[in-house]
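Peer 1: sequence below, structure please.
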Amino acid sequence: MTDAITYFSARLAHETDPSDVYAAQRAGEDLVLVDVRGDEAWAQGRIVGAVHVPYRDIPDRIAEFDPAIPVVVYCWSPGCNAGSKGALAFAQLGYSVREMIGGYEYWVREGQPTENNEGPLPRTFDPLTMVVRLWS
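Peer 2: Got it, this is the predicted structure:
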């Protein structure tokens, strides 16, 4: 039992999910959301309010971040480990950091706001990832 408590406590201390990040944004919590994907991915679409820093560039751009403000990183999806690489880079540089599990894919599937260089992207709500209520 102790192993399970330690394991899940550690996961929750270092991970978050799209719903919790969106709720934190809406509540005005102080955090910086960092998209660690490449330039083409960023141009295709990103989370509103995110900052773009490909994970390889984090050490060179660390001066852009206030160490007192928690960082949340994300990449494409559960099949992408760039978020873990980005979180590791921030942690190695002494920052409080969490990885947003599910990445951009689950943010989009939950219908949270996204944009690209042209402006807001359409919001869709995937019933495989959340309860979708139909109002009549």
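
Peer 1: going by C-alpha atoms from here, please, whenever you check contacts or count neighbours.
Peer 2: OK.

Peer 1: now do the strands in this structure.
Peer 2: Secondary structure of the chain (DSSP state E): strands located at 15-16, 32-35, 46-47, 51-52, 71-74, 97-100, 114-116, 119-120.

Peer 1: now those in JSON lines, with distance to S9 and mean neighbour count?
Peer 2: Below are those laid out as JSON lines (distance: least, Cα to Cα, whole Å; neighbours: other Cα atoms under 10 Å):
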{"stretch": "strand 15-16", "distance to S9": "10", "mean neighbour count": "18"}
{"stretch": "strand 32-35", "distance to S9": "22", "mean neighbour count": "24"}
{"stretch": "strand 46-47", "distance to S9": "27", "mean neighbour count": "25"}
{"stretch": "strand 51-52", "distance to S9": "28", "mean neighbour count": "18"}
{"stretch": "strand 71-74", "distance to S9": "18", "mean neighbour count": "28"}
{"stretch": "strand 97-100", "distance to S9": "13", "mean neighbour count": "26"}
{"stretch": "strand 114-116", "distance to S9": "30", "mean neighbour count": "17"}
{"stretch": "strand 119-120", "distance to S9": "36", "mean neighbour count": "12"}
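
Peer 1: and this one, please, so the two structures can be compared:
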Amino acid sequence: MNNVDFFTARLRFQTDVSDVHAALGSAGPGFVLVDSRGDAGWRHGRIPGAVHLPHAEIAERAAASIDPATPVVTYCWGPGCNGATRAALQFATLGYQVKEMLGGIEYWIREGFPVQTDTGTTRQAADPLTAPPHAITCDC
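Peer 2: Reported below is the predicted structural model:
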């Protein structure tokens, strides 16, 4: 595999929080966003509009929850967790077109995007280590 093939493949199978945020803000994002964390993580806070489908339940519940013709984007805690990768593999095994959202909910929060809980939606200021202080995204 050459460099072009490698990076093309990465973009085909991975996305980032800024791109997901932009897509969710459009008229039709073209995918279902899946939070693959357990119940405690879901209750702690999730991306608005995400579907909760823990990794261990994907094989059993995916087809009843998500049309197999609809692309899926998976996320979990963050870069130190491979839960989104494992969830993406489960969806791919079931025949779904799938991407993994790099950074997980950790970077979603760190970029200042909204988080939904059972009591409402909150938003923290962007972390200057991950996002410019006067912009929402890295503008890449």
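
Peer 1: just give the TM-score of the two.
Peer 2: For these two chains in superposition, a TM-score of 0.93 is obtained (TM-score structural alignment, normalised by the length of the first structure); 133 aligned residues with a Cα RMSD of 1.2 Å.

Peer 1: can I get the strands of the first structure in CSV with distance to A63 of the first structure?
Peer 2: CSV is the format used below for those (distance: least, Cα to Cα, whole Å):
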stretch, distance to A63 of the first structure
strand 15-16, 24
strand 32-35, 14
strand 46-47, 22
strand 51-52, 14
strand 71-74, 13
strand 97-100, 15
strand 114-116, 25
strand 119-120, 28
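
Peer 1: select the longest helix from the first structure.
Peer 2: Identified as the longest helix of the first structure according to DSSP state H is helix 2-14.

Peer 1: which strands and helices sit next to it?
Peer 2: strand 97-100 (3 or more Cα pairs under 8 Å, 6 or more residues apart in numbering; DSSP states H and E).

Peer 1: mean offset of the strand it packs on relative to the second structure (after superposition)
Peer 2: Here the mean offset of strand 97-100 of the first structure against the second structure after fitting is 0.2 Å, by mean Cα distance after the TM-score superposition for the first structure.

Peer 1: now that strand: how far from the chain's centre is it?
Peer 2: Offset of strand 97-100 of the first structure from its chain centre (Cα atoms, centre = their mean, to the nearest Å): 7 Å.

Peer 1: what's it packed up against?
Peer 2: Using 3+ Cα pairs under 8 Å, 6+ apart as the test, strand 97-100 of the first structure ends up in contact with helix 2-14, strand 15-16, strand 71-74, helix 82-92.

Peer 1: cutoff 6 Å now
Peer 2: strand 15-16, strand 71-74 (3 or more Cα pairs under 6 Å, 6 or more residues apart in numbering; DSSP states H and E).

Peer 1: kind regards, and thank you for your time.
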